[in-house]
Each structure stands twice: as C-alpha cells, then as structure tokens.
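Chemist: Take this sequence and fold it.
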Amino acid sequence: MSEWRKVQLGEVLKITSGKSKPLKNLQPYSKKNPYPVYGGNGINGYTNEFLIEKEAIVIGRVGEYCGVVHKTKGPSWVTDNALFSKEFIIKTDLKFISYLLKYHDLGKLRSQSGQPLVSQKPIYNYEINLPLLNEQKKIAAILTSVDNAIEKTEAIIKQAEKVKKGLMQQLLTKGIGHTKFKQTEIGEIPKEWEFVKLGDITTLTMGQSPKGDSYNNIGVGIPLLNGPTEFGKVNPKVIQWTNKPTKICKESDILLTVRGSSTGRMNVADKEYCIGRGLAAITALRGITDQNFIMYHIQKLATTILSQSTGSTFPNIDKQRLSNLFIPLPKLKEQIKIANILYTADNKIKIEGNKLLQLQNLKKSLMQVLLTGKVRVKVNELEAVK
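Modeler: As a prediction, this is how the structure comes out:
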C-alpha cells in the first residue's frame, strides 16, 4: 500500500448543507419535474429546479439517516436534511470517494446527545486511506459494474412481481378459459365456480402460547413460532423451542399473523411447529381444495384480512372473522392449474432474488478488500492482484 496515503476528508473535499424544499413542492417524476430531491434517506421526490448541476456526494445530516451516503447522477436538489460535496480540493474520483464513504459508515460520527446529527467538523477530521487517481478509477469501475448488475436484477424482480400481481388478479377471479360469469360480492367470477367461506374449505388452527418456562434456545422440544419476527421470505426461521407445546401446525400449513400491525402477513410451515397466539395455521381440506391455491388467495386477501381485524391500537382477527372470509372456488383440477402458473411466477422471483443476494454479497466482499488495499488492482487492467 506504499502508493496509498492517509488524509483527512477536509483535505479532499468541501461540503455544505442543502436548502429546504417544502414537501408540497415534491412531485412524481415527469418532464416538468425531472430533478430528483435528495434528503438523508435518498430521493424523496422530484422538482422543476436544481440546486447542484453536476454529480455530487450527499450525506444525511440529521435524524435516522444521518451519515448515510448517496451519489447524485446529475442536476438535483439537496434538502437541508443533508450535506453535499460542493467541490473537490484535490483530484479524486467522485465515485470512488462515494463508495469509500459508504464503506466507512459516517453514521458513527453522529452526536451522542439529543437528536442524531452529523456536522461538517467531524467529517473533515475523519481520516481515510487514498490510492492514486488511476487506481481509484479502476476500483470505482469494478464496483460500478456490480452496482449496474444489481440495479438490472432489481428491475427484473420488480417487473416479475408486477406480472405475478396481474396474474393473481386475473386467475383468482376469472380463472382459465371461462366465457360465462356471475356477479358476487367481490365482482364477477366464472359461472361454474362456487363462492364459499374460508372456514368451509380449510381447517383453521388458532395459536396458543405455551408457558414461558417451557421456552429454550438449545433445541429441546419442538420449534416455537410466536409471530412475524420469526418469518422468513417464505418459511419461518427457528429461534426458540418449547418442551410443552400447545397448538401444532403441520408441514406445508399456511401460517397467518392474526395479531398486531402485521396482521395478514403470511409464511408457509416447512416442518411441524408449535404456534403461539399471534398466529393461525390454515390447512386445505384434501380432495376439495389445493393448499397452494389457498395460499395464493391468502396472499391476495392480506389487505382485506387487516381491514377485518378489530382494535385500533392493536389489530387482531379471531377465528370466526377468519372463517367468514369469502373465496371464489373452482374445481380442484383448475385450482391446481392456477396454483402451478402462479408458482412458476414465484419461482422466477425466487431465482432472481437469489441472484440479487449473491451480487450484494459480492459487492460487500469487493468493498472490504478493494477499499482497504488488501487486494490491489493494476492500473492498466481490471485484474486484481495481491
């Protein structure tokens, strides 16, 4: 690292505070409002005027996001909740400095009393190791290429989720290949379909929390789920166990949150669990309903389930209200076809989600070695050398 030198950020750049922008002036992106408005949490909206003309580094100044770093891509506005790079004192690569500041986590410079605040002085006094300009550019180029792949994957996931949402709306209410429909409380459904209560086509098991002295985190007894804190993307995460189980759910049961602000949130059991009172387990009746078809309907009904809950400060939904939710029901064969189509859409999202996670981990690893000089890059090629 002989070519790297230790400098204070105050020797590298000058920063200044942004200017206030009333929330009422923030608009969605349009030709009339093309300029992004940055705060500590990133882009808050768009406006028809800009405060800074070129690319800049934005640093959250106050509140929850103080110390969080963003990089603008062109003309933009920065609010007084953030600081931004006014000029660079020495020749440096802006992208590299942006990545370096993100890696160093400027949030640790925040004041320790009152409202979280990071000011210019501790930022100027903060020391960094700075390579030569050519190496800065190569490191920034490598990290930018990973960022581009991340953005592309996120866009694919967003589009896939949009497609799935459209498929759910179409398939779960119109079915496959139907031409005759009838009117119901939720609108038109195929004439051949039934309109039934959830409690008539599933078994509902409401959770019951075991005694506190039966809890343990050493794997004794059966895994215990109390609520959404143990939920993963699809299946729960085992955090604790109980040796005095009360209510049990089976593998592939739909797990539904029935208490609190997350009422309506869902996971699928990948094994037997004891379920506490914050959850309910839903099991399709064999030969009548397909478990995956019911799962996708529960996903679609999440907002309705929350609206059916009682209690303004602590929402909850009881077994009777849950049982009385109406579902349009085709024959079992069509249920399975619909579930398979939606599963394919889900699988696309899952594959891209795994790819995104790999890219995010790659970026994290590259930042750890490239921004510290543990792995060097040749200035004449994108090849890392020790």
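
Chemist: CA atoms for contacts and neighbours, from now on please.
Modeler: Fine.

Chemist: What segments of the stretch 101-250 of the chain are helices?
Modeler: Along the stretch 101-250 of the chain, counting by DSSP state H, counting those that start in this stretch, helices occupy 120-125, 133-174, 198-201.

Chemist: Just tell me which of those ends up closest to residue 20.
Modeler: helix 120-125 (17.9 Å; CA to CA).

Chemist: Flag every buried residue along that closest one.
Modeler: Using 16 or more other CA atoms under 10 Å as the test for burial, helix 120-125 gives 122, 123, 124.

Chemist: now stretch 246-253
Modeler: 246, 247, 248, 249, 250, 252, 253.

Chemist: Return the subset of the residues you listed lying in strands.
Modeler: Cross-referencing these against strands under DSSP state E gives 247, 248, 249.

Chemist: quick one: residue 266 and residue 258 touch, right?
Modeler: No - with contact defined as CA atoms under 8 Å, residue 266 and residue 258 do not form a contacting pair (9.7 Å).

Chemist: which element follows the strand or helix carrying residue 255 toward the C-terminus?
Modeler: Per DSSP states H and E, residue 255 falls inside strand 254-257. Beyond strand 254-257 on the C-terminal side, the first helix or strand identified by DSSP H and E is strand 266-268.

Chemist: Residues contacting that next one, please?
Modeler: The contact list for strand 266-268, computed with CA atoms under 8 Å, 6 or more residues apart in numbering, reads 231-236, 252-257, 298-299.

Chemist: For the comparison step, fold the sequence that follows:
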Amino acid sequence: MIKTEEMEKLPEGWKRVRFKDYVYFQEGPGLTSDLFEGKEEGIPFLNIRCIQENRILKEKLQYIDEKIVGKHFRHFLLEENDLVVSSSGTLGRCIFIKKENLPLLLNTSIIRMRPLNHALDRMYLKYYIESEYFQKGIYRLSTGSAQSNYGPSHLKKIYIFLPPLPEQQKIAEILETVDNVIEKTDAIIEKYKRIKQGLMQDLLTRGIVMNYELGIMNYGSELRKHESGIMNDELGVGSHESEIGNWELRDERKHKFKDSLLGKIPEEWEVVSLGDIGKIITGSTPPTLNSEYYGDHYLFISPEDITDSRFIGDSQKKLSESGFKISRPIPPNSICTVCIGSTIGKVGMTTSICTTNQQINSIVPDTDICNPDALFYLVLFYSQTPLKQEAGLQAVPIVNKSRFSRIQIPLPPLPEQQRIASILSQVDEVIEKEQKYKEKLERIKRGLMEDLLTGRIRVNSLIEHGYIENGK
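Modeler: Next comes the predicted model:
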C-alpha cells in the first residue's frame, strides 16, 4: 500500500478514502496497427496526442472498422461525461467527453473515470486528478524508464481527500470559473495569431504604401477595438490607419510587381541571401564536464528556449564569464534560427548579449540595410520551406552555416521594413500581453488548487473574507 502525502489533521468534515471505493475506472485496450492503418472511416479511437488544451483534436483521430468495434471492443466505447485521463507519458491530462465527441473508443494509455456514487462530484474529481497531490502519488507509483506509465493496479492503491459534497461543488465552481477565464484568454490569443498570420501573408508578399489621402480606415464595415487599441477583427485587404499613419496594401491593379525566384514581389523590393544582410554565427557548446563554464551570467540559448514569443528572454542553462569567453557572442537584436533537429525552423530574437548552442544559426543584421524586427518576420515567414528542403530526408535534419547563408528572402526598402515591423509588432504585443495574463491565471489556479483541495483554506473562509460571494 502506498504512503501518500497526508495532512497531520484533516479539516473538519473531510475524509481520507480509497480512490477505488469512489471512482469507477477502466483502461483502454491495446490496439494493434493492423486494425487502424489506412482506415479513414469507422469508429474513431482516442489517444494522448488527441487531447490538447481541454479539446479533442479531431484531425488527429484514427479509425477502426465499426464491425470490429462491435464484435471485440464494444465495452470500451466512451459515454457522455466520462472523464478520460492520460496514463502514459504526460500523466494526468484529462478532459470530459461531450455528446458531440461520440462515438469514440477508449485506447491504451487512456483511462476513463466516473464517480461511483453521488458522494463524489465529477468536477471535483477532475480537479483532484489535475492536482499536485494526485500527480505526485501517481508519479511515485508509475513504471517505465523511457516514459512514465500507470494503470488500474496503481489507482487501487491511491487515497484521496474528500470534503462534504457541498464543499466539493463550491471548490469545483471556483476552479471552473478560473478555467473559463483561461479558456476565453486562449481564444483571444488564437484569434490574434490568425490575424498575425494573415497580416504576414499580405505584408511580406505585397508590402504596403503610404496613402496620405486616406482620412479613415476602410474595411467595408466598422471595426471594434481591443482594450489594447489594436483592431480585433480579422484584417483583410484594404486601407488602414495605425500608429505609423495611413497605409494600404499594394494591389497589382494599381502598383507594379516583378517576377523573382520567390514569385511576384513589389518592383521596389529585391531578393537577397541571408548571408548578404548580416553576419551568420553558428553557436557552440562549452565542455559540459567543466562546471566552471556554467553559471548565471549569460543566456546560453538552445532550441527549447525559442518559443512562440518573438523575444528570447531566458534560457534553461546559462554560462559563466569563463564559459562565455570561449563561446561565440551574439549581440541583442540578432535573429536565432534552429537549423538542427526535430524543431528545425524555430525563430527567435535576442534581447541581450548571449550565446547559443551548435543547433542554432544566428543572423546579426546589418542595420544600414535591414531592420532587425522586420528581418525576424521575414525569416520566420520565408525560411520554413527552404530549411526543410535543405535538410532533406536526413534522420537528423541539419542545415549548416553555408547552406543557411544561401537561403533567400525578399527585402523591401528600409523605411517600408520599419512600417511592416511596426504593424506586426503591435499584434505581437497583444499576443504577449494575453499570454502573460494567461500565465498569471494559471498561477492563481495552481495556488487555489493547492489550498482548496487540501483544506488548507476552506471555502467558507473565502466567503467570510469577501473573496467570493456566497452562492456565486
């Protein structure tokens, strides 16, 4: 029997109970590849890669013939309100099954759960599964060297803390309220990412011209504004007013374009190689066995440190003064591109003097001809296809410095680069603001879970102190 982390004294009215006495659970079957390979219709089955951000990704579902499911796997068909939980790799990822998800088959690495009786609230169960206490207990019991796994035999050894039902429901209600705000924030982030993608497609292929005769924006409909001041409708072709003044996208009916190796581009633009617009620096790694090279002075950027954000603000590892001296320094406003490995094509921008490992090629832009912010967007937009073509079918994708230097991008005149960068930066600022707000909400949720699911803070106490209203 496992020894779980236990409070010295349970809050009044709480019980410590066996998980198996209050929760029904069933692990999915092991499905062999011959059952689903090449199948594009039938009954879909669920696995861990299909669950993301509280959603089921339909495009990642695979299918099994309906007759085979009826004959051999019928008792593994999921039902509405089943809580499905990942039991391999990323443990504890969970989601409720909705009516629109059905029919759907359970698969190995996924366990379905539901309360055995009305003494356990299903939303409370979900949040307890997500809690640090449950996760720690499962990780201690899980097996597997390459990745952690657990199953019904482990769940039979688990205990959970169970408050009275009304308190369970209030705890779940509070946490669900935070989740709803997180979900809405996610929707805003995704919306602005779509806006950004559309803008990049237009601005980085057609460019913009200033139109000093424009007095208003013309989209064919009135636009609302986000609280940040950025337009929150998907931007289309037309004329726009922003912090840089009145501008409009080039139009082949009114402006001149020319053929190039990259397709049609505005007549004023030219095609250049990355090596022509800045210095290319390939990173290196100081000997890892010498601890004196590592410390907390300088960022040591690896692919994991380059995220969806434009700026690279931190790194998992850092170098000492001595480690930095034997490395290749990268100045601020350089463009880092991953050129080795499965994440080839990730792009980020430095904010301080730093260094990178050998998987990254960095461009130190010549600011006489190139705006660093514009270059970031140009590299992000134009490098993906050539990088994958250069890497070819190698087991480990690699694009070396010389091949990276030859990648071509279009280059607008410097003033136009600055205008393009200004527009895209405004959208990025909204995305980054919303991402920081989401991170704050997630910290709040973790704190609430730690306090409420252990009874450290009682719901009644929150009501008494005015943090939440009674009955709301």
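
Chemist: quick one: TM-score?
Modeler: The TM-score (TM-score structural alignment, normalised by the length of the first structure) is 0.85; 377 aligned residues with a CA RMSD of 3.3 Å.

Chemist: Kindly compare burial across the helices of the stretch 101-250 of the first structure and name the winner.
Modeler: Comparing the helices of the stretch 101-250 of the first structure by mean neighbour count (mean count of other CA atoms under 10 Å), helix 198-201 ranks first with a mean of 19.

Chemist: mean offset of that helix relative to the second structure (after superposition)
Modeler: Helix 198-201 of the first structure, aligned to the second structure and superposed, deviates on average by 2.0 Å (mean CA distance after the TM-score superposition for the first structure).

Chemist: Pull the distance from the strand holding residue 255 of the first structure to the chain's centre.
Modeler: 20 Å (CA atoms, centre = their mean, to the nearest Å).

Chemist: equivalent range in the second structure for it?
Modeler: The aligned range for strand 254-257 of the first structure in the second structure is 335-338, by TM-score structural alignment.

Chemist: After superposing both structures, state the mean offset of the strand holding residue 255 of the first structure relative to the second structure.
Modeler: So strand 254-257 of the first structure averages 2.1 Å relative to the second structure (mean CA distance after the TM-score superposition for the first structure).

Chemist: what's in contact with that strand?
Modeler: The contact list for strand 254-257 of the first structure (CA under 8 Å, 6+ apart) reads 227-228, 263-269, 278-283, 295.

Chemist: For the corresponding residue of the first structure for residue 430 of the second structure, give me its contacts.
Modeler: Matched by TM-score structural alignment, residue 430 of the second structure corresponds to residue 348 in the first structure. Neighbour list for residue 348 of the first structure: residue 160 [criterion: CA under 8 Å, 6+ apart].

Chemist: Kindly report the same for residue 42 of the first structure.
Modeler: Counted by CA under 8 Å, 6+ apart, residue 42 of the first structure has contacts residue 70.

Chemist: Just say helix, strand or coil for the closest residue in space to residue 129 of the second structure that isn't next to it in sequence.
Modeler: What sits nearest to residue 129 of the second structure in space, not counting adjacent residues and going by CA to CA, 6 or more residues apart in numbering, is residue 92, at 6.3 Å. Three-state call for residue 92 of the second structure (DSSP: H, G, I helix; E, B strand; the rest coil): coil.

Chemist: Residue 92 of the second structure is in contact with residue 83, isn't it?
Modeler: No - contact criterion CA under 8 Å: residue 92 of the second structure and residue 83 do not qualify, at 11.0 Å.

Chemist: circling back to that earlier point, residue 39 of the first structure: which of the ones in strands among the buried residues of stretch 246-253 of the first structure is nearest?
Modeler: Using CA to CA, those come closest to residue 39 of the first structure at residue 249, 45.4 Å.

Chemist: quick one: that closest one and residue 225 of the first structure, what's the gap?
Modeler: 10 Å (CA to CA, to the nearest Å).

Chemist: who touches the alignment partner in the first structure of residue 455 of the second structure in this structure?
Modeler: Counting by TM-score structural alignment, residue 455 of the second structure corresponds to residue 373 in the first structure. Residue 373 of the first structure makes contacts with residue 1, as judged by CA under 8 Å, 6+ apart.

Chemist: again, only this time at 10 Å
Modeler: Residues in contact with residue 373 of the first structure (CA atoms under 10 Å, 6 or more residues apart in numbering) are 1, 2, 3, 4, 129, 130, 131, 367, 386.

Chemist: try residue 107 of the second structure
Modeler: Counting by CA under 10 Å, 6+ apart, residue 107 of the second structure touches 27-31, 44-48, 73, 76-77.

Chemist: Please identify which helix or strand holds it.
Modeler: Going by DSSP H and E, residue 107 of the second structure is not in any helix or strand.

Chemist: cool, residue 336 of the first structure as well?
Modeler: Assigned by DSSP H and E, residue 336 of the first structure belongs to helix 332-370.

Chemist: in that helix, what counts as buried?
Modeler: 334-339, 342-343, 345, 348-350, 352-353, 355-356, 359-360, 363, 366-367, 370.

Chemist: quick one: contacts of the next helix or strand after it?
Modeler: Next along the chain after helix 332-370 of the first structure, taking DSSP H and E as the criterion, comes strand 376-377. Here strand 376-377 of the first structure makes contact (CA under 10 Å, 6+ apart) with 1, 131, 134-136, 138-139, 142, 369-370, 382-386.
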